[in-house]
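Asker: Everything below, folded, please.
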Amino acid sequence: MDRFTISLDEKLAQEFDAWIAARAYANRSEAVRDLLRAELERGRQAHASSQLCVACLSYVFKHHERDLGERVTQLQHAHHELTVASMHAHLDHEFCLETVLLRGPTAQVRAFADAVCAERGVMHGKLNLISVDQGGGHGPHSHLGHHSYHGRHDDAQHQHLTPST
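Answerer: Prediction:
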């Protein structure tokens, strides 16, 4: 682990310590590491150096909006290779919250999220995207003959996605 020292003026140090306390960080080092990771991730995404991602798309929508459920479902089916899972929660008699877990090429995930959020009746859409690399340099593969955690042989093709660091 590399160590370095930074100097902060008193006001900035006090504001930083208040920020750390509000988020319940154990120490300044953990907070600085998270800030650096977040900034490096923003840079990767801004410069399109991220080719693959995992993402969480959350949005609130009007339950009774004409054909909205069907339109969103059609979008998910049209992009089934991106959609991992979804969860639906009823907020009240009019509004629902849906969260969709996604993975795949960053540009396609962003385009899918934009299409969902642009649907009439969808509001408060937010995409949380994390760049990933294909872990260990392996492409799609299977673990032939290995037992999965379900006790059956795991022969399905899959890939390991590791968060970019």
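
Asker: only C-alpha atoms for contact and neighbour calcs from this point on.
Answerer: Will do.

Asker: Please identify the buried residues of stretch 60-79?
Answerer: Going by neighbour count (16 or more other Cα atoms under 10 Å), the buried part of stretch 60-79 is 60-63, 68, 72, 76.

Asker: Would you point out which residue is most central in the chain?
Answerer: Central residue check for the chain by Cα atoms, centre = their mean: the C-alpha nearest the mean position is that of A55, 2.6 Å away.

Asker: Please generate a structure for the following sequence too, so the two can be compared:
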Amino acid sequence: MAVSRFGVSLDEELLEALDKYVEDNAFANRSRAIRHLIEKNLVEEKWKCDNIVAGAVIIVFNHEKKDILKRSADIQYEHKAYILSSQGFYLNKMNYMEIIAVKGPSRKLTEISEQLISLKGIQHGKLVMSKAE
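Answerer: Alright, predicted model coming up:
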């Protein structure tokens, strides 16, 4: 892929914010950070357009609450056309993390993730999506 160079003018406050972003996220330079931000914006625009995307729903909960795994499995079965796989990990004595790989229209994946994340007992949940095509 060919790389094109161009100049960008930013006010001092925005430049400082960019430099902090570069440092906080360990980018090698400003160019990589800008590329990342542009790509992130393009992906988010695809979500809004309801394009086909791939991603993961991540949920963390107390593993002693066995009914959460069953309810999660029920939701996944109900939406099996969009579920690629799932994997679980014991994080420590109390916490379990399930990662559910998904692919489909962004609105549908958002709906599925909201069902999973809103299960009673979920301590933390997040949907991460990226372009699939």
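
Asker: What's the match for K70 of the second structure in the first structure?
Answerer: With TM-score structural alignment as the criterion, K70 of the second structure lines up with E70 in the first structure.

Asker: Compute the distance between its match and V116 of the first structure, please.
Answerer: Plainly put, E70 of the first structure is 12 Å away from V116 of the first structure if you go by Cα to Cα, to the nearest Å.

Asker: Please enumerate the strands of the first structure.
Answerer: 52-62, 83-90, 95-105, 122-134, 161-163 (DSSP state E).

Asker: okay, those strands in JSON lines with distance to A13 of the first structure next?
Answerer: Shown next, in JSON lines, are the strands of the first structure (distance: least, Cα to Cα, whole Å):
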{"stretch": "strand 52-62", "distance to A13 of the first structure": "33"}
{"stretch": "strand 83-90", "distance to A13 of the first structure": "41"}
{"stretch": "strand 95-105", "distance to A13 of the first structure": "37"}
{"stretch": "strand 122-134", "distance to A13 of the first structure": "29"}
{"stretch": "strand 161-163", "distance to A13 of the first structure": "30"}
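
Asker: Count the residues that sit near the nearest residue to S86 of the first structure once chain neighbours are set aside.
Answerer: Of all residues not flanking S86 of the first structure in the chain, V100 sits nearest, at 4.2 Å (Cα to Cα, 6 or more residues apart in numbering). Per other Cα atoms under 10 Å, the neighbour tally for V100 of the first structure reads 19.

Asker: What of L127 of the first structure?
Answerer: When neighbours are counted by other Cα under 10 Å, L127 of the first structure registers 19.

Asker: which residues touch it?
Answerer: The contact partners of L127 of the first structure, taken as Cα atoms under 8 Å, 6 or more residues apart in numbering, are 55-58, 110, 113.

Asker: of those residues, closest to M87 of the first structure?
Answerer: Set against M87 of the first structure, the nearest of those by Cα to Cα is S58 (9.4 Å).

Asker: Isn't that closest one up against A89?
Answerer: No. If you go by Cα atoms under 8 Å, S58 of the first structure and A89 don't touch, sitting 11.0 Å apart.

Asker: Now do the shared contacts for these two.
Answerer: With Cα under 8 Å, 6+ apart, S58 of the first structure and A89 have common neighbours 97-98.

Asker: For the two, indicate the residue with more neighbours.
Answerer: The residue with more neighbours, out of S58 of the first structure and A89, is S58; 22 against 11, by other Cα under 10 Å.

Asker: Return the distance of that one relative to L97 of the first structure.
Answerer: Distance of S58 of the first structure to L97 of the first structure, computed by Cα to Cα: 7 Å.
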